[in-house]
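S.K.: Here is my input, please return the structure:
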Amino acid sequence: MRTLPLAAAVLLTGAAPARALVPYVYLPPTREMQAAGLGIAQAAARLLRLGQADDAARLAELTVRLLPEDPRGWVLLAEAQLRSNNLDQAQVALERAKRLDPSNPGIWFAEGSLALRNGRPSEALSLLRRGLELDPKNAGAYFDLGNAHIQLGESGPALASFERASALRRDFWEAINNQGLVLYESGRSSEAIKRWRRVLAIKPDAAEPTLALAAALYETSPQNRAEALQLAEKALAADPNYVVESFQKEQLWGPKLRATTTRLLAEPALKTAVDRANANASGSSEQDGEEP
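M.R.: Here you go, the predicted structure:
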């Protein structure tokens, strides 16, 4: 899995329609302006929790007009913008927040997560490490750090980062799942299987570790194949997108796991489940032509 909702102390995931940010002339806010701005920010945050990113972005823009020197408003605006994938606008807002509050580790973590989404893992490493200097016990930041190392092909540091994340937060199943991804690609299948079974003890209905475990069991021994087929059918019913190889790759599945999964899903006993998943997968049109 590549991402959580953008992991760190400041939790960012998306955005509202793109708008140019206008320059601001700073005037110290009156008490009334400050109260109004904070009230509008609270309303924007409630709208974000309800999934109403467009309305939240409009309120967040009003917040930063009223309180342009308050970094919380800019972080809120960035979050709203990210909800609609307006990544450039979110970057501008985060940079403004960081200028106002450079010692806030959450802003560094959020920028690191954004760099990951933009396909800049080396930059993400630098930003996340700076944030970890300020907050060395942030599990979400270590998770993103591990994902950056995976993108750079650095399996050892990736595994260490995911293990640090799950040590800090014992129920951090996404980090344990990604340990399995690294271990499987490194030829340590039995250890990967243990990680995915551990994940399913925490999150029994999670599609990704269910299908990954199914593939690993299928490849390990003929005695495990009945369980593998059952798990694969369950995983595809939970999230049909995992039938698509390009989607697996987006979740940072390596070539070995993707190839094993392809062989598993070619089993005649899974034909009905695979056909149904292909019909329901949002990315099914991308399946053909995906490189291994």
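S.K.: Please count neighbours and contacts with C-alpha atoms only from this point.
M.R.: Noted.
S.K.: where along the stretch 51-200 of the chain do the helices fall?
M.R.: 53-66, 71-82, 87-100, 105-117, 121-134, 139-151, 155-168, 173-185, 189-202 (DSSP state H, counting those that start in this stretch).
S.K.: what's the first one in contact with?
M.R.: The reference is to helix 53-66. Residues from elsewhere that reach helix 53-66 (CA atoms under 8 Å, 6 or more residues apart in numbering): 14-17, 24, 29, 33-34, 36-38, 40-41, 43-45, 47-48, 70, 73-74, 76-77, 80-81, 83-84.
S.K.: Can you say which of those residues are buried?
M.R.: Among the contacts of helix 53-66, those classed as buried by 16 or more other CA atoms under 10 Å are 14-17, 34, 36-38, 40-41, 44-45, 47-48, 70, 73-74, 76-77, 80-81, 83-84.
S.K.: With respect to residue 208, which of the helices of the stretch 51-200 of the chain lies nearest?
M.R.: Nearest of the helices of the stretch 51-200 of the chain to residue 208, taken as CA to CA: helix 173-185 at 8.1 Å.
S.K.: and the angle from the closest one to helix 155-168?
M.R.: Here the directions of helix 173-185 and helix 155-168 differ by 150 degrees (axes from the mean of the first three to the mean of the last three CA atoms, to 10 degrees).
S.K.: so what secondary structure elements neighbour helix 173-185?
M.R.: For helix 173-185, the packing partners by 3 or more CA pairs under 8 Å, 6 or more residues apart in numbering; DSSP states H and E come out as helix 155-168, helix 189-202, helix 255-265.
S.K.: about what we covered before: now distance to residue 279 too, for the helices of the stretch 51-200 of the chain, in JSON lines please.
M.R.: Output for the helices of the stretch 51-200 of the chain, formatted as JSON lines (distance: least, CA to CA, whole Å):
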{"stretch": "helix 53-66", "distance to residue 279": "29"}
{"stretch": "helix 71-82", "distance to residue 279": "29"}
{"stretch": "helix 87-100", "distance to residue 279": "30"}
{"stretch": "helix 105-117", "distance to residue 279": "27"}
{"stretch": "helix 121-134", "distance to residue 279": "33"}
{"stretch": "helix 139-151", "distance to residue 279": "30"}
{"stretch": "helix 155-168", "distance to residue 279": "34"}
{"stretch": "helix 173-185", "distance to residue 279": "27"}
{"stretch": "helix 189-202", "distance to residue 279": "26"}
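S.K.: and for comparison, fold this next one:
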Amino acid sequence: MPKHLHLICLIVVCSLWNLPKAVNAQALIPHTVQLDTAKLEKQGLTLAQEAAQLAQFQQIDLALPRARLATQLAPQNDKVWLLLGGLHLQTKEFDAAITALQKAQTLNPKNADILFALGSANFQKENYQASAEHYQTGLKLKPNDQEGLFDLGNAYYKLGRLPDAIAQFNQAISQDKKFWPAINNIGLIKYEQGDVQGAIQQWQESVAIDKQAPEPLLALAVALYTTGDQKQGLAMGEAAIRIDQRYADLEFLKQNLWGTRLLVDTKKFLELPRIQSALYPQEGILIPSR
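M.R.: Down below sits the predicted model:
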């Protein structure tokens, strides 16, 4: 992959010095520029490839204009519209994303990735019913898509269809026994249902798969502390926060589908002096380990 990418610009140049001199009462005959549509489309696909490469390096501000121009040069290519929609998703421009993705779907209604992207856009707009419907349709085309199964489970979770959500998560796990995000989310549901021990088992399994995953580590820490294992809970909580401090933000946890019961217990946990010391070590609050 090249390190430096260039923008292909389409410039139509009229050579005015080749035109005859105008005389009185004589109309200038316009020249028709013949556009090579195949060449334009090829340029559009090159631009789309550049945009995708830039997006891999999170240079979305550079990728977006290329993707927009690519849709003008190759307007009948569904993958170009899918790329544009995906970039708008990354910038949280959900309406623009849906518009681009709907265009892509019109061009290729059998592309499951387009349907999954529409599911994601609607999920982030909190239109969970539409999100679930797009995921369902996409899974009819790609029934074993692990991410699609997982995302449909999340949509069901937000719709309150908890048994259906667990079923989808289990289907995702059946594709990969080490797919800890689905195992983790089953734990989230069990905790809200009052099955704390069942949730702990799910999070222990998730942590065993990936010891550096902060979400199940913090959830497990809160659950252990709440059920009386304060020493292990505090140690795990400190470790989770040191991996990623975003998980000390209740709003961030809510966005990651943490339910009311778990958020209430987590709020209390995060307010503990030892956890506060891990969060703000510069303030010199040192609580000795016990």
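S.K.: Out of the helices of the stretch 51-200 of the first structure, the one nearest residue 242 of the first structure is which?
M.R.: Taking CA to CA, helix 173-185 is the member of the helices of the stretch 51-200 of the first structure nearest to residue 242 of the first structure, at 14.5 Å.
S.K.: Go ahead and confirm residue 120 of the second structure touches residue 132.
M.R.: No - contact between residue 120 of the second structure and residue 132 fails when scored by CA atoms under 8 Å: they sit 9.3 Å apart.
S.K.: more neighbours, these two?
M.R.: Shown here are residue 120 of the second structure and residue 132; by other CA atoms under 10 Å, residue 120 has more neighbours (28 against 25).
S.K.: residue in the first structure matching the more buried one?
M.R.: The alignment partner of residue 120 of the second structure in the first structure, by TM-score structural alignment, is residue 113.
S.K.: Kindly report the same for residue 62 of the second structure.
M.R.: In the first structure, residue 62 of the second structure lands on residue 55 (TM-score structural alignment).
S.K.: Count the neighbours of its match for me.
M.R.: Residue 55 of the first structure has 16 nearby residues by other CA under 10 Å.
S.K.: again with residue 204 of the first structure
M.R.: Neighbours of residue 204 of the first structure (other CA under 10 Å): 12.
S.K.: Same question for residue 216 of the second structure.
M.R.: Neighbourhood size, residue 216 of the second structure [other CA under 10 Å]: 29.
S.K.: Map it onto the first structure.
M.R.: Checking TM-score structural alignment: residue 216 of the second structure goes with residue 209.
S.K.: what sits against the nearest residue to its match once chain neighbours are set aside?
M.R.: Of all residues not flanking residue 209 of the first structure in the chain, residue 196 sits nearest, at 5.5 Å (CA to CA, 6 or more residues apart in numbering). Residue 196 of the first structure sits next to 176-177, 180, 209-210, 212-213 when contact means CA under 8 Å, 6+ apart.
S.K.: and which of these is nearest residue 238 of the first structure?
M.R.: Nearest to residue 238 of the first structure among the contacts of residue 196 of the first structure is residue 210, at 9.5 Å by CA to CA.
S.K.: The closest one touches residue 198, doesn't it?
M.R.: No - counting by CA under 8 Å, residue 210 of the first structure sits too far from residue 198 to count as a contact (10.9 Å).
S.K.: Neighbour count for those two, which is higher?
M.R.: The neighbour count for residue 210 of the first structure versus residue 198, taken as other CA under 10 Å, is higher for residue 210 (26 against 17).
S.K.: element containing that one, please.
M.R.: Per DSSP states H and E, residue 210 of the first structure falls inside helix 207-220.
S.K.: picking up where we left off before, between the helices of the stretch 51-200 of the first structure, which one is nearest to residue 238 of the first structure?
M.R.: Set against residue 238 of the first structure and scored by CA to CA, the helices of the stretch 51-200 of the first structure come closest in helix 189-202, at 13.4 Å.
S.K.: Just the buried residues of that closest one, please?
M.R.: Of the residues in helix 189-202 of the first structure, those buried (16+ other CA under 10 Å) are 189, 192-193, 195-200.
S.K.: count of residues packed around residue 122 of the second structure?
M.R.: 23.
S.K.: so who does it touch?
M.R.: Residue 122 of the second structure makes contact with 94, 98, 128, 130-131, according to CA under 8 Å, 6+ apart.
S.K.: in the first structure, which of those residues remain in contact?
M.R.: Shared with the first structure under both residues aligned by TM-score structural alignment, their matches' CA atoms under 8 Å, the contacts from those are 128, 130-131.
S.K.: before we move on, back to that, out of the contacts of residue 196 of the first structure, which comes closest to residue 273 of the first structure?
M.R.: Of the contacts of residue 196 of the first structure, the one sitting nearest to residue 273 of the first structure (CA to CA) turns out to be residue 210, at 14.6 Å.
S.K.: contacting residues for the closest one?
M.R.: So residue 210 of the first structure contacts 196, 200, 231-232, 234-235 (CA under 8 Å, 6+ apart).
S.K.: One more pass at 6 Å, please.
M.R.: Contacts for residue 210 of the first structure were tallied using CA atoms under 6 Å, 6 or more residues apart in numbering; they are 231, 235.
S.K.: Stretch 152-165 of the second structure maps to which residues in the first structure?
M.R.: Counting by TM-score structural alignment, stretch 152-165 of the second structure lines up with residues 145-158 of the first structure.
S.K.: And that stretch, how far out from the chain middle?
M.R.: 14 Å (CA atoms, centre = their mean, to the nearest Å).
S.K.: buried ones in that stretch?
M.R.: Buried-residue list, stretch 145-158 of the first structure, by 16+ other CA under 10 Å: 145-151, 155, 157-158.
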